[in-house]
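**Q** Requesting a structural model of the entry that follows:
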Amino acid sequence: MKYDAILLTSFGGPEGPEEVMPYLERVTAGRGVPRERLEEVSHHYLALGGVSPINEQNRALLAAMRSHFPERGIDIPIYWGNRNSEPFFADVLKQMYADGHRNVLAWVTSAYSSYSGCRQYRENLAAALTEADLEGKMTIDKVRHFFDHPGFITPIADDLAAKIKSMQDLGLTSNQISIMFATHSIPTAMGVSSGPEARRDEFAQLAGEGGAYAAQHLAAAEVTMKKVADKISGSLPDWSLVYQSRSGSPSVPWLEPDVNDAINDAADSGTKGVIIVPIGFVSDHVEVIWDLDNEAKDTAEARSLEFARVVTAGVAPEFVDGIADLIQERLSNAEKKALSKLGPWVDACAVGCCPNLRKDLPVVAEA
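**A** Reported below is the predicted structural model:
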């Protein structure tokens, strides 16, 4: 395929108090999420002035991509569209078509396999083609998952090493520090069915009911810790995978442990310091700022624990260059880079991969 445009594809978020509830209603449409839950989540946004940071972060990433990509020989236009807020996919696709583009490569701000993080974007883009009357006139392919790409992992590992050293400078030893790699929880059923059906036994052995979603996160954490080991002498703190931002009915099982429960358990076990690594996210949006920088931090401080939160990849030069790597894989068959045994992930999702389980509640999340 000769691609003639790139689409930075993301979740979206409100940019004013009056947009908060309409935004949340779009996110949860048809899923039966109680109004009380929407109102609870709306307070997280309203506490930040009703503005999610995600759109401004995507503008910064878009600018960084447009600045850096020509240096990598990528000279096709880059657009940006959202699932749940302006600029909506259909509107952006209409503009791309009017500008003469027919073969689009979508890079999605979600590094992992799950319905909400992958297949739903593909469904959204297909629906947007229909809405824009572009079926058969424009093709859109999606870039592969990048959970173990060095461009994604390197800035996170660098900051994690710095955070460990800072806690050690406070007098804490490695066995007094707990590292928690945090990601958005999803319904257990969504976890079990994540990834290609032919590999589900493999993922179950690696990550139980978390499926490919959890297995990829564990792989990302492992390669991050390997990079950290190259920067710090002596033993490293223990680490675990934890979950946050659950939004579903209490009657529906979701992946656990919750980050706050994990912090309390760590304190009970003698931990003196907690370092949270938001490995499931590419930028500091509401789920990172509210659920980690506020709620998780409050939990740690209530237990008299030292607390630190590692950066997300954001617009780190390594990450922007890593996105260029992923684009070049599709433009010129460049070498695929991956740090774990699970990668590099395939370009095209298999039939039956990450199915849409309508009975499960959605993830109220940004990606």
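**Q** When you work out contacts or count neighbours from here on, use the C-alpha atoms and nothing else.
**A** Noted.
**Q** Which parts of this structure are helices?
**A** Under the criterion DSSP state H, the chain contains helices at 20-27, 35-46, 54-68, 89-98, 120-131, 150-169, 188-192, 200-207, 211-229, 259-268, 286-289, 297-302, 317-332.
**Q** The ones you listed: which one's closest to S245?
**A** Among the helices of the chain, the nearest to S245 by C-alpha to C-alpha is helix 286-289 (6.7 Å).
**Q** one step back: closest to L8 out of the helices of the chain?
**A** helix 54-68 (7.2 Å).
**Q** Can I get the helices of the chain in TSV including mean neighbour count?
**A** Supplementary listing: the helices of the chain in TSV, determined by neighbours: other C-alpha atoms under 10 Å:
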stretch	mean neighbour count
helix 20-27	18
helix 35-46	15
helix 54-68	17
helix 89-98	19
helix 120-131	18
helix 150-169	20
helix 188-192	23
helix 200-207	17
helix 211-229	23
helix 259-268	19
helix 286-289	22
helix 297-302	17
helix 317-332	19
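**Q** Second input sequence below; structure requested for side-by-side comparison:
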Amino acid sequence: MTSNAPDAVLHASPAASGGDPFIEQPVAYDAILLAGFGGPEGQDEVIPFLRNVTRGRGIPDERLELVAHHYRAFGGVSPINGQNRALKAALEAELAARSIDLPVYWGNRNWAPYLEDAVAEAAANDDTTLLAFATSAYSSFSSCRQYREDFSRVLDGTPYDGVVTIDKIRPFYDHPGFVQAFIDGVHDAVAGFLADGVQAESIQVLFSTHSIPEADALRSGSRDVEWGPGGAYAAQHEAVAAWVMDRVAQLEPAAASVPWELVFQSRSGPASQPWLEPDVCDVIGELPSRGSQAVIVVPVGFMSDHMEVLWDLDTEAKEAAEQNGLRFVRTPTPGVSPAFVAGIVDLIQERLEGRPNADRTRVASVGGSFDVCRPGCCENVRAGFKRAAAGVAP
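**A** Here you go, the predicted structure:
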């Protein structure tokens, strides 16, 4: 059974069980576990799904319905499961093209197919040494540690406890395969506005990501690093945004004069709880007074076109731009672009080969992309530390 020692790495492969931040020895993984958030696929599933997302918080269905209308506007179907099906197929094709014989199992945190089902299927096939790819790039409770808690939850006290191990691919915000889609999108949008006669100084780029509580942001990432007021979460996003703008300026020199900033969206907490700001729509409302004529919104916090992208950006942010007389472009997410899919398989190969950390490909890195998460990282202030795989306890 799994050790309860305070320094244990729960449910880890032998190579990761010692707690080293980087696993620099080859590991013979049996399979890849694609870990998703999940989403409803019909009107009848919307409220049950939202109950799963908010479990333990005592939110009544009447309040959940305020969010449900986002899904109902799209027939009750979140795009996220379809996107993960496409990603699974793309990963399987890329792995096969590189002669990497690893199956891909897919399980979600909040809706079918669930992580429990994926682990059971893997174990039934004698695939017990799993490497998980969680579909979120940055360091925070909701984008990293909560997945690790889920891995522990689906193994603790089950027939798979002590049989199945789950390691996790590092946060991949700084991998070029993830960043490339944002570079391409911003370059195309800036070039398009410039060709239409909009001056560079009148174009505003807004890099948007999901807001999280300030207290959680402060605790994101390793406690050994002084990240600043937004923790690792904000620092990593800022680094990606700066890298993107620098590369766009190399491709389009006039873009060096284009202003940009990091903004936030999709907050869901009570008004009394401070969340990361400013809000994307609030900033759009200020742009005319700054002399802006066009706005480019970059969903830098999102791997694919989630509901938050389709509703909060393509609907609400676009409407805010129209109301303020601004031209509007929302750039693409990585999705299943060839560069991104190849980048994920590069991350898998890092672990299969035990590639030394010094030899790994990174851009825009401010640190924090560990193979084994450090003690106390990404604490959930409201719930404290729960058992979590793929990291040194707590």
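**Q** Now distance to A348 of the first structure too, for the helices of the first structure, in JSON lines please.
**A** Shown next, in JSON lines, are these (distance: least, C-alpha to C-alpha, whole Å):
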{"stretch": "helix 20-27", "distance to A348 of the first structure": "26"}
{"stretch": "helix 35-46", "distance to A348 of the first structure": "34"}
{"stretch": "helix 54-68", "distance to A348 of the first structure": "23"}
{"stretch": "helix 89-98", "distance to A348 of the first structure": "21"}
{"stretch": "helix 120-131", "distance to A348 of the first structure": "11"}
{"stretch": "helix 150-169", "distance to A348 of the first structure": "20"}
{"stretch": "helix 188-192", "distance to A348 of the first structure": "19"}
{"stretch": "helix 200-207", "distance to A348 of the first structure": "17"}
{"stretch": "helix 211-229", "distance to A348 of the first structure": "15"}
{"stretch": "helix 259-268", "distance to A348 of the first structure": "33"}
{"stretch": "helix 286-289", "distance to A348 of the first structure": "29"}
{"stretch": "helix 297-302", "distance to A348 of the first structure": "39"}
{"stretch": "helix 317-332", "distance to A348 of the first structure": "11"}
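**Q** List the buried residues of stretch 366-377 of the second structure.
**A** By 16 or more other C-alpha atoms under 10 Å, the buried positions in stretch 366-377 of the second structure come out as 366-377.
**Q** what range in the first structure does stretch 165-176 of the second structure sit on?
**A** Stretch 165-176 of the second structure corresponds to residues 139-150 in the first structure, going by TM-score structural alignment.
**Q** Which residues does that stretch contact?
**A** 102-108, 110-113, 122, 125, 152-153, 216-217, 219-220, 223, 318, 322, 326-327, 330, 337-340, 343-348 (C-alpha atoms under 8 Å, 6 or more residues apart in numbering).
**Q** hang on, the earlier thing: any idea which of the buried residues of stretch 366-377 of the second structure is the one closest to S266 of the second structure?
**A** C377 (23.4 Å).
**Q** which residue lines up with that closest one in the first structure?
**A** Matched to the first structure by TM-score structural alignment, C377 of the second structure sits across from C353.
**Q** Report how many residues lie close to S142 of the second structure.
**A** 18 (other C-alpha atoms under 10 Å).
**Q** ok, now which ones touch it?
**A** So S142 of the second structure contacts nothing (C-alpha under 8 Å, 6+ apart).
**Q** mind redoing it with 10 Å?
**A** 37, 136, 148, 212, 216, 220, 378-380 (C-alpha atoms under 10 Å, 6 or more residues apart in numbering).
**Q** Nearest to D188 of the second structure among the residues you listed?
**A** Of the contacts of S142 of the second structure, the one sitting nearest to D188 of the second structure (C-alpha to C-alpha) turns out to be S136, at 24.7 Å.
**Q** Spatially, which residue comes closest to that closest one, not counting chain neighbours?
**A** The spatially closest residue to S136 of the second structure, leaving aside those adjacent along the chain, is S143, at 5.4 Å (C-alpha to C-alpha, 6 or more residues apart in numbering).
**Q** which one in the first structure is aligned with the one you found?
**A** Checking TM-score structural alignment: S143 of the second structure goes with G117.
**Q** okay, now that match: neighbour count?
**A** 24.
**Q** hmm, back to that, could you list every residue that touches the match of C377 of the second structure?
**A** Applying C-alpha under 10 Å, 6+ apart, one finds that C353 of the first structure lies in contact with 113-115, 118-119, 193-200.
**Q** which of the residues you listed still touch in the second structure?
**A** With both residues aligned by TM-score structural alignment, their matches' C-alpha atoms under 10 Å, the contacts of the contacts of C353 of the first structure that the second structure also has are 113-115, 118-119, 193-198.
**Q** hmm, back to that, in a markdown table: the contacts of C353 of the first structure, plus distance to G49 of the first structure.
**A** Putting the contacts of C353 of the first structure into a markdown table (distance: C-alpha to C-alpha, whole Å) gives the following:
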| residue | distance to G49 of the first structure |
| --- | --- |
| S113 | 32 |
| S114 | 30 |
| Y115 | 30 |
| C118 | 30 |
| R119 | 32 |
| S193 | 37 |
| S194 | 35 |
| G195 | 37 |
| P196 | 40 |
| E197 | 43 |
| A198 | 46 |
| R199 | 44 |
| R200 | 42 |
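**Q** Relative to the first structure, which residues correspond to stretch 262-273 of the second structure?
**A** Under TM-score structural alignment, the match for stretch 262-273 of the second structure is residues 241-252.
**Q** D293 of the first structure -> the second structure?
**A** Counting by TM-score structural alignment, the partner of D293 of the first structure is D314.
**Q** typed the wrong thing, it's D159 of the first structure
**A** Alignment note (TM-score structural alignment): D159 of the first structure maps to G185 of the second structure.
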